[in-house]
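# Just need the structure, nothing else, for what follows:
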Amino acid sequence: MGRRVKWLTRRVDLGEIDAEIDKCRARGDVRYLNKLTAIRMLALGYERKPVLDAVRISERTLLRWVEQWNLGGFKGLKPGKGAGRPPKLSEEELKELDEDLAKSPRESGYDYDLWATKLVLFHVEKKFSVSYHKNSLYKLLRTIDSQNLPFF
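Model (predicted):
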């Protein structure tokens, strides 16, 4: 039998970890659940290989998770805010745009009966001082689940 892994330098309270695992299952947060499961298995004395197989990760990922646990405990394991460019429009502005698109273009001061892609792009730039490419506009409207998509 291989050697026992003794990587965890931070104390692991199995009761706390089990409670956190239950919360993850209820939320459907698989990523955080896998991290907690790996830490729990290591705390119980499992070797690396069974842990890697159970949560289907690489050894490098396991090492990173252990380091995150040792440095920050539960907070260290929780996923942070994703990287990337911040959105051009705030949540309130997106809601406002969706409300605008629910009205006819005439109600917003345009001489058209239907929202066309170019008109929506113009409206967004005029009202919010932000420009989008037409492909990005559709992605944007899908993120807010808009039922008010332009017709062409």
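# only C-alpha atoms for contact and neighbour calcs from this point on.
OK.
# Do a quick rundown of the helices in this protein.
14-27, 30-43, 48-55, 59-77, 91-102, 117-128, 134-143 (DSSP state H).
# mind listing what's buried in the fourth one?
Yep, that's helix 59-77 we're talking about. Buried residues in helix 59-77, counted by 16 or more other C-alpha atoms under 10 Å: 62, 65-70, 73-74, 77.
# Looking at those residues, which is nearest residue 145?
Nearest to residue 145 among the buried residues of helix 59-77 is residue 77, at 30.6 Å by C-alpha to C-alpha.
# what residues are up against the closest one?
32, 35-36, 65, 68-69 (C-alpha atoms under 8 Å, 6 or more residues apart in numbering).
# re the thing from before, of the helices of the chain, which stretch is the most buried?
helix 30-43 (a mean of 19; mean count of other C-alpha atoms under 10 Å).
# picking that back up, between the buried residues of helix 59-77, which is closest to residue 146?
residue 77 (33.9 Å).
# Would you mind confirming that residue 152 is in contact with residue 119?
No: at 10.0 Å, residue 152 and residue 119 do not qualify as touching, with contact defined as C-alpha atoms under 8 Å.
# Another for comparison:
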Amino acid sequence: MTWMRWGEQRMRAVDMFETGCRQVDVVNALGVTAQAASRWYHAWPSGGRDALVGAVRLGRRPRLSDEQIGQVEAALLAGPKAHGFATDMWTLARVADVIERVTVVAVLGDADVAGAAGAKARLDPATTLCDSVA
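From the prediction side, this is the model:
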């Protein structure tokens, strides 16, 4: 979930708290962790909405836009063979290659691919992703 979507989730949680919903209701309705709902619930009475607005994004901006991430996800879901690879196994090198082809954003190393590898595992947990070179 992007940092902007977390802000939207926090504001939805405030709306729910204001109508009398419990933390567990927020967890179930918004799909957030119990820990997040608890933090929001305890910050809300003392600071209201302002307490949950969230900080300005810290750190460097993501190299891929949400649209590009969607394009990469769609490409990964098509499978390795759809991109000319001989087998149906994803490797970090293959994921990096697909990211570069789809987005024209250079991948500098395995650390840059880690997020994409995690995204692939979330999309299709049954898919094997290994770090060996294919």
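# just to revisit the earlier point, still touching in the second structure? Go through the contacts of residue 77 of the first structure.
Mapped onto the second structure and checked by both residues aligned by TM-score structural alignment, their matches' C-alpha atoms under 8 Å, the contacts of residue 77 of the first structure keep the contacts 35-36, 69.
# quick check, nearest of those residues to residue 93 of the first structure?
residue 35 (35.7 Å).
# For the closest one, what is the corresponding residue in the second structure?
Taking TM-score structural alignment, residue 35 of the first structure has residue 43 as its aligned residue in the second structure.
# hang on, isn't that match packed against residue 52?
Yes: Residue 43 of the second structure is in contact with residue 52 according to C-alpha under 8 Å; the separation is 7.1 Å.
# roughly how far apart are the alignment partner in the first structure of residue 117 of the second structure and residue 63 of the first structure?
When the first structure is aligned by TM-score structural alignment, residue 117 of the second structure is paired with residue 141. Distance, residue 141 of the first structure to residue 63 of the first structure, using C-alpha to C-alpha, to the nearest Å: 39 Å.
# Quick one: residues contacting residue 11 of the second structure.
49, 52-53.
# And the nearest residue to residue 34 of the second structure once chain neighbours are set aside, how far from residue 122 of the second structure?
The shortest distance from residue 34 of the second structure to any non-neighbouring residue, by C-alpha to C-alpha, 6 or more residues apart in numbering, is to residue 27 (5.9 Å). The gap separating residue 27 of the second structure from residue 122 of the second structure is 19 Å, by C-alpha to C-alpha.
# Comparing these two, which residue is more hemmed in?
A direct count of neighbours by other C-alpha atoms under 10 Å for residue 27 of the second structure and residue 122 places residue 27 higher, at 17 against 11.
# Surely the more buried one and residue 37 touch.
Yes: counting by C-alpha under 8 Å, residue 37 is a contact partner of residue 27 of the second structure at 6.3 Å.
# What's the match for residue 22 of the first structure in the second structure?
Under TM-score structural alignment, residue 22 of the first structure pairs with residue 20 in the second structure.
# Likewise for residue 88 of the first structure?
Aligned partner of residue 88 of the first structure by TM-score structural alignment: residue 63.
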